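Q: Provided below for reference: sequence and predicted model.
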Amino acid sequence: MKTIRMRAEVLAGLTTSFALVPECIAFALVAHLNPLMGLYGAFIICTLTALFGGRPGMVSGAAGSMAVVIVALVVQQGVQYLLATVLLGGLIMILFGLLRLG
């Protein structure tokens, strides 16, 4: 990759990551979770997106709509079901992709 292009990519990544920090903390608080969980989640999704690549038009970051949906699960069932729910949702998305449903 050209040096100029690499510098622009690094600057864009840093700008996005700095903007993502308060957003992830806020979404974690909306979902009645520890703010560190929001930061860990943001780090993991950004790392996975950097490693495996994304798609044009795909947003790989925090989503306020997910925080609103997750809050009902956390309040009713507890935080212990959160990881299983997210993993199951990911598996369903992979299955839909393999079946070319989306």
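A: Looks like it came in fine.
Q: alpha carbons only for contacts and neighbour counts from here, please
A: Noted.
Q: next secondary structure element downstream of the top helix by length along the chain?
A: Assignment by DSSP state H gives helix 3-30 as the longest helix of the chain. Note on helix 3-30: by DSSP states H and E, the next helix or strand toward the C-terminus is helix 35-52.
Q: C-terminal to that following helix, what's the next element?
A: Helix 35-52 is succeeded, C-terminally, by helix 64-77 (DSSP H and E).
Q: for that next one, name the packing helices and strands.
A: Counting contacts by 3 or more C-alpha pairs under 8 Å, 6 or more residues apart in numbering; DSSP states H and E, helix 64-77 packs against helix 3-30, helix 82-98.
Q: pasting the second one now:
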Amino acid sequence: MKSAFRFITPSNGSIKDDMLSGFTVALALVPEAVAFAFVAGISPIIGLYGAFMMGLVTAIFGGRPGMISGATGALAVVMVSLVKEGNTMGPDGAMMGIQFLFATLILAGLFQILAGVTKMGKFVRMIPKSVMMGFVNGLAIVIFTSQLGMFKSSDNWLVGTEMYSMLALVGLTMLIMIVLPKITKKIP
């Protein structure tokens, strides 16, 4: 029987490789955590705290080789309404949405542990590809519309220099995403 706590058993990897992998994932996780915090409507500091705790728990309890644990856009989009409605409850200025978010994530983690222990992951294969594609495309639309507010200052859309600098950054990012993989194939 395999141990649920793999941190007790020795690892086949080297410490140097593990440290480099952890550092790389941490660098990739920081902008992702901040971006998803903005999408969820919470402070980026809370997103960074969550990313740190997720990394700590994943490092202790392990994972699968080649798997990166991180926040997901699907979860961030769902949490928007939870945080907004939670902030309207309770006394004025209590910001109950953050407490609701914390409780929801703990409960989701317990459900994931239960699903893992009962080996329910095999049922994911039964979901048709068309359903998965529809979910991902719908999620992309929801994230896109939630980010349109970033193109506004106060109540007005960006105009002039602000708009052109934002569009230049978007264009530069898309250019890097398209061109860089072609360069790295030629230059190892």
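A: Yep, that arrived. These figures come from a predicted structure and were not determined experimentally.
Q: give me the TM-score for these two chains.
A: Once superposed, the chains reach a TM-score of 0.84 (TM-score structural alignment, normalised by the length of structure 1), with 101 aligned residues with a C-alpha RMSD of 2.2 Å.
Q: next, the buried residues of the longest helix of structure 1.
A: 20-21, 23-30 (16 or more other C-alpha atoms under 10 Å).
Q: chain center to it, what's the gap?
A: Relative to the chain's own centre, helix 3-30 of structure 1 is displaced by 12 Å; criterion: C-alpha atoms, centre = their mean, to the nearest Å.
Q: returning to that earlier point: tell me the one of the buried residues of helix 3-30 of structure 1 nearest Ser60 of structure 1?
A: Distance to Ser60 of structure 1 across the buried residues of helix 3-30 of structure 1 (C-alpha to C-alpha) is lowest for Leu20, with 10.6 Å.
Q: got the helices and strands packed on helix 64-77 of structure 1 as JSON lines, with distance to Met66 of structure 1 columns?
A: Shown next, in JSON lines, are the helices and strands packed on helix 64-77 of structure 1 (distance: least, C-alpha to C-alpha, whole Å):
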{"stretch": "helix 3-30", "distance to Met66 of structure 1": "8"}
{"stretch": "helix 82-98", "distance to Met66 of structure 1": "10"}
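Q: which one of the buried residues of helix 3-30 of structure 1 is nearest to Leu83 of structure 1?
A: Ala28 (14.0 Å).
Q: any idea what the closest one aligns with in structure 2?
A: Under the alignment (TM-score structural alignment), Ala28 of structure 1 pairs with Ala37 of structure 2.
Q: for the residue nearest the centre of structure 2, give its distance to Phe36 of structure 2.
A: What sits nearest the mean C-alpha location of structure 2, by C-alpha atoms, centre = their mean, is Ala71, with 2.1 Å. Note on Ala71 of structure 2: its distance to Phe36 of structure 2, by C-alpha to C-alpha, to the nearest Å, is 7 Å.
Q: now Gln112 of structure 2
A: Distance from Gln112 of structure 2 to Phe36 of structure 2, by C-alpha to C-alpha: 21 Å.
Q: do the same with Met53 of structure 2
A: 15 Å.
Q: pull the contacting residues for the aligned residue in structure 1 for Lys119 of structure 2.
A: In structure 1, Lys119 of structure 2 lines up with Arg100, judged by TM-score structural alignment. Applying C-alpha atoms under 8 Å, 6 or more residues apart in numbering to Arg100 of structure 1 gives no contacts.
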